[in-house]
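Enquirer: could you look at this predicted model? Sequence included:
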Amino acid sequence: MFGVISSRFALNKRLSLLLSNAQLGVLLFHSSFVIRSFPSSTSSNLNEHSFAVSYLINSCGLTLKSAQSISKRICFETTERPDSVLRFLREHGFTNSQIPKIVEGRPQVLLAQPEKTLLPKFEFLRSIGVSRLGISIIVSRNPDLLTRSIQRHMIPLYEVLKSVLVSDKKVVTALKRMRRSFRLYSLSNNLSLLRGLGVSQSSISCSPNVRH
């Protein structure tokens, strides 16, 4: 009698062990399937996104929300180019409060070649009398200037303002007050309209305030 009970106990124990192993095998199979079901590119994209977000926060001074948004608009795998841009801006007097405005307004600036694309624009502004401090004010208010052509935008903008304001000093003042939404062609069209209506040059030039 004791032998029969022992045999049944041993049999039940082996059955329980086999059942547990089978359940564990099914669980491992499903876990493996779930892990492999994610594309490998997803992990890569998350890593790249996290890298860009961290850089934008720690090096550019952006908020988490802003960094997450901007990281979807620019792509860089190393910090070499962005580092050179930030270093260039700081060397030219841009503050830690101005740099985030530039990056938020025109993220593509981080991928620019400073000596080739940014320096010529700074030199042009200096040539019309803009000071070092003035450049940082103008660019942080209107970061689009850093990605615009000197020949097709900055020079025509200067010429239009000069035709209205006469002196370079007033042009510089107007540039400092200019908003990011400013449009060169809208200004040109407005001036042409005023002149077409017979408004005198002295009336047009009465104030350097340019707000759009």
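Expert: That came in fine, so what should we check first? Quick caveat, the model's predicted, so the values are computed rather than measured.
Enquirer: only C-alpha atoms for contact and neighbour calcs from this point on.
Expert: Noted.
Enquirer: tell me how far residue 24 lies from residue 34.
Expert: Distance, residue 24 to residue 34, by CA to CA, to the nearest Å: 15 Å.
Enquirer: how many neighbouring residues does residue 155 have?
Expert: Here the number of neighbours of residue 155 (other CA atoms under 10 Å) works out to 14.
Enquirer: which helix or strand contains it?
Expert: helix 155-165 (DSSP states H and E).
Enquirer: which other helices and strands contact the helix or strand just after that helix?
Expert: Next helix or strand after helix 155-165 toward the C-terminus (DSSP H and E): helix 168-177. Secondary-structure packing of helix 168-177 (3 or more CA pairs under 8 Å, 6 or more residues apart in numbering; DSSP states H and E): helix 132-141, helix 155-165.
Enquirer: buried residues, the helix holding residue 155. List them.
Expert: 157, 158, 160, 161, 162, 164, 165 (16 or more other CA atoms under 10 Å).
Enquirer: these two touch, right, the second one and residue 171?
Expert: The one in question is residue 158. Yes - if you go by CA atoms under 8 Å, residue 158 and residue 171 touch, sitting 7.3 Å apart.
Enquirer: what ranges do the helices span in the protein?
Expert: Using DSSP state H, the helices found in the chain span residues 2-37, 40-58, 64-70, 80-91, 98-105, 119-127, 132-141, 155-165, 168-177, 184-196, 201-204.
Enquirer: buried ones in stretch 46-62?
Expert: Buried-residue list, stretch 46-62, by 16+ other CA under 10 Å: 48-49, 51-57, 59-62.
Enquirer: one step back: output the buried residues of helix 155-165 as CSV; include the columns distance to residue 189.
Expert: As requested, the buried residues of helix 155-165 are exported to CSV (distance: CA to CA, whole Å):
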residue, distance to residue 189
157, 12
158, 15
160, 11
161, 13
162, 15
164, 13
165, 16
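Enquirer: and here's the other structure:
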Amino acid sequence: MVDYLINYLGFSKEQASTVTSKVSHLKSTQKPKSIIDFFKKCDLDNTQIRKIVSCSPKLLTSHVDKTLRPKFRVFKELGLSGSILEKLIIESTITSCASLVSNVNCVRELLGTDEKLIKVIERSWWALTRLNLSDNLLVLQKYGSSNDKIQMLLIQMQKTFVFPFHDCVPHLYETYTNASADNQMTQLATSMICLKLFSVTKDV
């Protein structure tokens, strides 16, 4: 495997050894070769493939038809390429195709156009690979977040989507809307977050 990665992709011996140490159960180059050949057919060059394989060696154990091809179909339909495509391939390793499609469709429906969807992907590409993204978007809509505010959140505060919203957002919303005038610290703290999330406003 080490020699294969060196000769076929131009890895250094040290890099190839590092990659193979993480997929040591592979006894032949048959599956890695099928993965790499697939990447090349998708117009990824050796430099891009080296980066993908280095960041996510376990991709070499994937199944082309069951795992990679359906995901690439989603990416290609959106016209994604270059560094964004590389990052999505790496980050989507642990994301099922069904979850990826669900997230793409949910964001597309929310934003209305593929142009806006691609804008969000360019700024917040990794959010599409989060298992709870579509659920989080539905929670925000339920509690009154406008589409514009959700789009802004996806672009500017995308890391918040790492966490499931179904527990924290209802509590945050209730705290914000019910805070009394004598509880200024609570109001001010929650206001800073809620103004990012909700279409409601409140004097503090």
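Expert: Alright, I've got the coordinates. As the structure is a prediction and not an experimental result, all values here were calculated from the model.
Enquirer: coming back round to it: hmm, who's touching the helix holding residue 155 of structure 1?
Expert: 168, 171, 184, 188, 201, 204, 205, 206, 207, 208 (CA atoms under 8 Å, 6 or more residues apart in numbering).
Enquirer: switch the cut-off to 10 Å
Expert: 124-125, 128, 149-151, 166-175, 183-185, 187-188, 191, 201-210 (CA atoms under 10 Å, 6 or more residues apart in numbering).
Enquirer: again, but for stretch 166-176 of structure 1
Expert: Outside stretch 166-176 of structure 1, the residues touching it (CA under 10 Å, 6+ apart) are 125, 128-131, 134-142, 157-165, 177-178, 201-202, 205, 207-211.
Enquirer: got the contact list for the residue positioned nearest the centre of structure 1?
Expert: Note on structure 1: the residue nearest the mean C-alpha position is residue 107, at 2.5 Å, using CA atoms, centre = their mean. Residues in contact with residue 107 of structure 1 (CA under 10 Å, 6+ apart) are 56, 70, 71, 73, 74, 100, 101, 143, 144.
Enquirer: so which of those comes closest to residue 30 of structure 1?
Expert: residue 71 (34.3 Å; CA to CA).
Enquirer: what's around the residue mapped onto that closest one from structure 2, how many residues?
Expert: In structure 2, the residue equivalent to residue 71 of structure 1 is residue 20, according to TM-score structural alignment. Using other CA under 10 Å, residue 20 of structure 2 has 18 neighbouring residues.
Enquirer: quick one: residues contacting residue 20 of structure 2.
Expert: Contacts of residue 20 of structure 2 (CA under 10 Å, 6+ apart): 1, 2, 5, 26, 54, 57, 58, 60.
Enquirer: a markdown table please, covering those and showing distance to residue 68 of structure 2.
Expert: Formatted as a markdown table, the contacts of residue 20 of structure 2 follow (distance: CA to CA, whole Å):
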| residue | distance to residue 68 of structure 2 |
| --- | --- |
| 1 | 21 |
| 2 | 23 |
| 5 | 20 |
| 26 | 18 |
| 54 | 17 |
| 57 | 14 |
| 58 | 12 |
| 60 | 11 |
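Enquirer: what's the most distant pair in the residues you listed?
Expert: 26 and 54 (16.0 Å).
Enquirer: who's more crowded, those two?
Expert: Neighbour totals were compared for residue 26 of structure 2 and residue 54, and residue 54 leads with 18 against 15 (other CA under 10 Å).
Enquirer: the more buried one contacts residue 18, doesn't it?
Expert: Yes - with contact defined as CA atoms under 10 Å, residue 54 of structure 2 counts as touching residue 18 (8.3 Å).
Enquirer: residue 131 of structure 1 against residue 125, yeah?
Expert: Yes - at 8.1 Å, residue 131 of structure 1 counts as touching residue 125 under the criterion of CA under 10 Å.
Enquirer: who has more neighbours, those two?
Expert: Remark: of residue 131 of structure 1 and residue 125, residue 125 carries more neighbours, 21 against 14, as counted by other CA under 10 Å.
Enquirer: measure the aligned partner of that one in structure 2 to residue 66 of structure 2 for me?
Expert: Under the alignment by TM-score structural alignment, residue 125 of structure 1 pairs with residue 75 in structure 2. Separation of residue 75 of structure 2 from residue 66 of structure 2 (CA to CA): 15 Å.
Enquirer: before we move on, what about residue 169 of structure 2?
Expert: 36 Å.
Enquirer: what do you get for residue 24 of structure 2?
Expert: From residue 24 of structure 2 to residue 66 of structure 2 the distance is 22 Å (CA to CA).
Enquirer: contact partners for the nearest residue to residue 68 of structure 1 once chain neighbours are set aside?
Expert: Of all residues not flanking residue 68 of structure 1 in the chain, residue 53 sits nearest, at 5.7 Å (CA to CA, 6 or more residues apart in numbering). Contacts for residue 53 of structure 1 (CA under 10 Å, 6+ apart) come out as 47, 59, 62-72.
Enquirer: save these as CSV, and put in distance to residue 87 of structure 1 too.
Expert: Compiled in CSV, those are given as follows (distance: CA to CA, whole Å):
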residue, distance to residue 87 of structure 1
47, 25
59, 10
62, 16
63, 20
64, 22
65, 24
66, 21
67, 19
68, 23
69, 23
70, 20
71, 20
72, 23
